[in-house]
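Visitor: Could you look at this predicted model? Sequence included:
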Amino acid sequence: MSTTEPQRLTEFSRGAGCGCKLSAAELRSALDAMRVPLPTRPEVMVDPSSADDAGVFRLGDDVALVQTLDFFTPIVDDPATWGRIAATNALSDVWAMGGRPITALNIVAWPRAALGWELLGEVLDGAASVLADAGCALVGGHSIDDDEPKFGLSVTGVVHPEQLLTNDAAQPGDRLVLTKPLGVGVLTTAVKRGLAGRAAEDRAVDWMCHPNRSAAEAAVAAGIRCATDVTGFGLVGHLSEVLRASGAAAELEVASVPVIDGVRELVEAGAVAGGSQRNLDDTDHVDWAGVTTTDAVVLCDAQTSGGLLLAVPPHLLPEVMAPLGPEGAWVLGTVVEAGPGDAPLITFTDGR
């Protein structure tokens, strides 16, 4: 009878999930340091300049390619679940652009001396099951030896150019809609630090494995044009990218922001990931008046496989909300005119 303890994947990672990303400020610094102009072509419809979820390349009048990649360190210990989360997260970038994923490539970094190949097989199985459900073909991949395991996918999709969702199309008056509650970064950090148990992890996993496909389809069907998915930069970070790209500002109603049960208590117990803290540190453009420290952390919590953030014209709101239901979409604020000069991008109201 073996007494060997199961290997914990999270023990091999310094960060967890999308919380291991470089911060938005760090990424801006790196891109600003580039001296060579970004190569481009006339067919490029979306490039890195707007910090959108994927690149888009027009192939013809009726079709464009959507290209993205996403990978990260283990966020859970179960290998198949990690694979499922990673695939759901990678596919989300295509859905966030209004596209349909068609092919994917695996990206693998694996410590050959420390973790068995059967564990990697389980990771790949988990991802493959999600791709199959999405109708997305796995056509290959690439692997390297690395002391820290990492897994993700490069995904290619297609979209009709007139149905493209981008992060630069928010207009004053649009209502902001989020399709998943916040807090998976807090929950997974709490589990890793021994502050929470299996029930907390299960809540996080349920949301991380919930695909954004239906939310994207509802947005496209309603005629929405502005969307992004909320991942490693947190709600405030990704909303800020939308506002900068759109030349707008926003008012959020803190009480209307959906938060997974138990998350605020875990923040107060110290379950704040490094990535979430970096997000919070990069909020000079936010007026936090009236917001508690706990809520500020939640609003900046680094999400993995988070929901879609939609900017919805008020007259289209019923068409978006109805198919998603009260537990699948929450209205949490409004896009407003940008203020002058150094005016904050994001302010908060009590919703009254």
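Guide: Received, thanks.

Visitor: from here on, contacts and neighbour counts on C-alpha atoms
Guide: Noted.

Visitor: Can you show me the strands along the stretch 151-300 of the chain?
Guide: Under the criterion DSSP state E, counting those that start in this stretch, the stretch 151-300 of the chain contains strands at 175-178, 226-229, 248-253.

Visitor: Same check on the stretch 1-150 of the chain?
Guide: Using DSSP E, counting those that start in this stretch, the strands of the stretch 1-150 of the chain run over 44-46, 55-58, 64-72, 100-110, 137-145, 150-159.

Visitor: Which one of those lies nearest to residue 4?
Guide: strand 100-110 (20.8 Å; C-alpha to C-alpha).

Visitor: relative orientation of that closest one and strand 137-145 in degrees?
Guide: Taking axes from the mean of the first three to the mean of the last three C-alpha atoms, to 10 degrees, strand 100-110 and strand 137-145 form an angle of 20 degrees between their directions.

Visitor: Could you figure out how far strand 100-110 is turned away from strand 64-72?
Guide: Using the same axes, to 10 degrees: strand 100-110 against strand 64-72 is 30 degrees.

Visitor: by contact count, what packs against strand 100-110?
Guide: Contact here means 3 or more C-alpha pairs under 8 Å, 6 or more residues apart in numbering; DSSP states H and E; on that basis strand 100-110 packs against helix 79-96, strand 137-145, strand 150-159.

Visitor: another structure for you, compare them:
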Amino acid sequence: MSEAPIRLTSMAHGGGCGCKLAPAVLQDILRKMPASVPCADLLVGAETSDDAAVYRLNDRQAIVATTDFFTPVVDDPFDFGRIAATNALSDVYAMGGRPLFALALVGMPVSTMPVEAVQDILAGGASVCAGVGVPVVGGHSIDSPEPIYGLVAIGLVDPARALKNATARAGDRLILTKGLGVGIFSAALKKGELEPDAYRAMIASTTKLNAVGADLAGLAGVHAMTDVTGFGLLGHLLEMCRGAGLGAEIAFDRTPLLPYAAALAAAGHSTGAAARNWASYGHDVTLPAGMPSWRRGLLCDPQTSGGLLVAVAPEAEAAALALCRSAGFDQACVLGRMLAGAPNVSVV
């Protein structure tokens, strides 16, 4: 009699970027963090909660450095590895850079986890990196109670083209390149209630690299960019607003959703992370009267390997959208705009 397939999600308390600390908790932890040593060549640090650090080497080159890791969002080890690697490389692309090499971060419950499953996780991550010519040159591993996997990603960007999350301008249009719903899909999967077609849609989205970010950085009129991950669309948009000292307005009906996401959310599938996200930043969000709670949940839903959120001048909107769609981001669309005013988000 063969052994039952391992269920990675049953071995973790949370999944994917949904296991990130809630924004309010993280802010409280970092409150007493000493200020970094002043450095003229550090172009992007931790001040605006950006996606990666950027350190200038010379007038034409800057290093982009980031790390990301999490517990399983799916049960298949190879798919988990692919998703985690795609997610980690995304932070380099979100700064307008291209990844050079990566280091693996591995924590596995070695007494209960089959060696073959660990091998498949690493192989999945390596396959994504190999697809864009990024060698995985080492890393670090520990014995941990839950499966954990991710990457340190090191990239390169022209300092003049590096994009931040804090440089949006009033009037900029907001483009989102991928549909929302990954956290909801993961919650349904954990309950055994995610249909095969929905799973395929989830994998297709979470393993699609945000490499178009490096091309968007070269487009005149693109002012700011970030990727949407564990804090949900509203959380990462609020980071953009606070960094720029601006407000924003988005339309729910124009917000792209993954296939089946709305039906699953309306049926009650949700994550604890979405509720923690709303508790952390809901005071800075205005919702339309009578908006169903499941719609709010989608806007707070933690995205694992989510899309890019791009602030672009109105005159560059068409070119930015065309670039995204030519790169295969068929759901890319304008869902709102940046506004002068206090840092908050209005949903219409």
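Guide: Yep, that arrived. Values in this document were obtained by computation on a predicted structure and should not be read as measured data.

Visitor: And the TM-score between these chains?
Guide: Aligned and superposed, the two chains score 0.95 in TM-score terms (TM-score structural alignment, normalised by the length of structure 2); 343 aligned residues with a C-alpha RMSD of 1.4 Å.

Visitor: before we move on, the earlier item: deepest-packed of the strands of the stretch 1-150 of structure 1, please.
Guide: Burial of the strands of the stretch 1-150 of structure 1 is given as mean neighbour count (mean count of other C-alpha atoms under 10 Å); strand 150-159 ranks first at a mean of 25.

Visitor: Read off where it ends up in structure 2.
Guide: With TM-score structural alignment applied, strand 150-159 of structure 1 matches the range 148-157 in structure 2.

Visitor: now do stretch 230-247 of structure 1
Guide: Per TM-score structural alignment, the counterpart of stretch 230-247 of structure 1 in structure 2 is residues 228-245.

Visitor: Nearest approach to residue 242 of structure 1 belongs to which of the strands of the stretch 1-150 of structure 1?
Guide: Closest to residue 242 of structure 1 of those, according to C-alpha to C-alpha: strand 44-46, at 13.7 Å.

Visitor: chain center to the closest one: distance?
Guide: Its chain's C-alpha centre and that of strand 44-46 of structure 1 lie 21 Å apart, by C-alpha atoms, centre = their mean, to the nearest Å.

Visitor: mean shift between it and structure 2?
Guide: Average distance, strand 44-46 of structure 1 versus aligned residues of structure 2 after superposition (mean C-alpha distance after the TM-score superposition for structure 1): 0.7 Å.

Visitor: State the span of structure 2 onto which that strand is aligned.
Guide: Mapped onto structure 2 using TM-score structural alignment, strand 44-46 of structure 1 covers residues 42-44.

Visitor: Spit out the contact partners of the residue positioned nearest the centre of structure 1.
Guide: Note on structure 1: the residue nearest the mean C-alpha position is residue 231, at 2.3 Å, using C-alpha atoms, centre = their mean. Residues near residue 231 of structure 1 by C-alpha atoms under 8 Å, 6 or more residues apart in numbering: 18, 238, 302, 303, 304, 305, 306, 307.

Visitor: Could you tell me how many residues sit around the fifth one?
Guide: So that's residue 304 of structure 1. Around residue 304 of structure 1 there are 32 other residues, counting by other C-alpha atoms under 10 Å.

Visitor: hang on, isn't residue 242 of structure 1 packed against residue 170?
Guide: Yes - Residue 242 of structure 1 lies in contact with residue 170 (C-alpha atoms under 8 Å); the separation is 7.1 Å.

Visitor: any shared contact partners between these two?
Guide: Here residue 242 of structure 1 and residue 170 share no contacting residue, scored by C-alpha under 8 Å, 6+ apart.

Visitor: before we move on, back to that, how about the strands of the stretch 1-150 of structure 1, which one is nearest residue 276 of structure 1?
Guide: Closest among the strands of the stretch 1-150 of structure 1, using C-alpha to C-alpha: strand 64-72, at 15.4 Å.

Visitor: what residues does that closest one touch?
Guide: For strand 64-72 of structure 1, contacts defined as C-alpha under 8 Å, 6+ apart pick out 16-18, 20-21, 53-59, 86, 89-90, 93-94, 97, 99, 107, 150-161.

Visitor: which residues in structure 2 does it align to?
Guide: Under TM-score structural alignment, the match for strand 64-72 of structure 1 is residues 62-70.

Visitor: Average offset of the matching stretch relative to structure 1?
Guide: Mean deviation for stretch 62-70 of structure 2: 0.3 Å (mean C-alpha distance after the TM-score superposition for structure 1).
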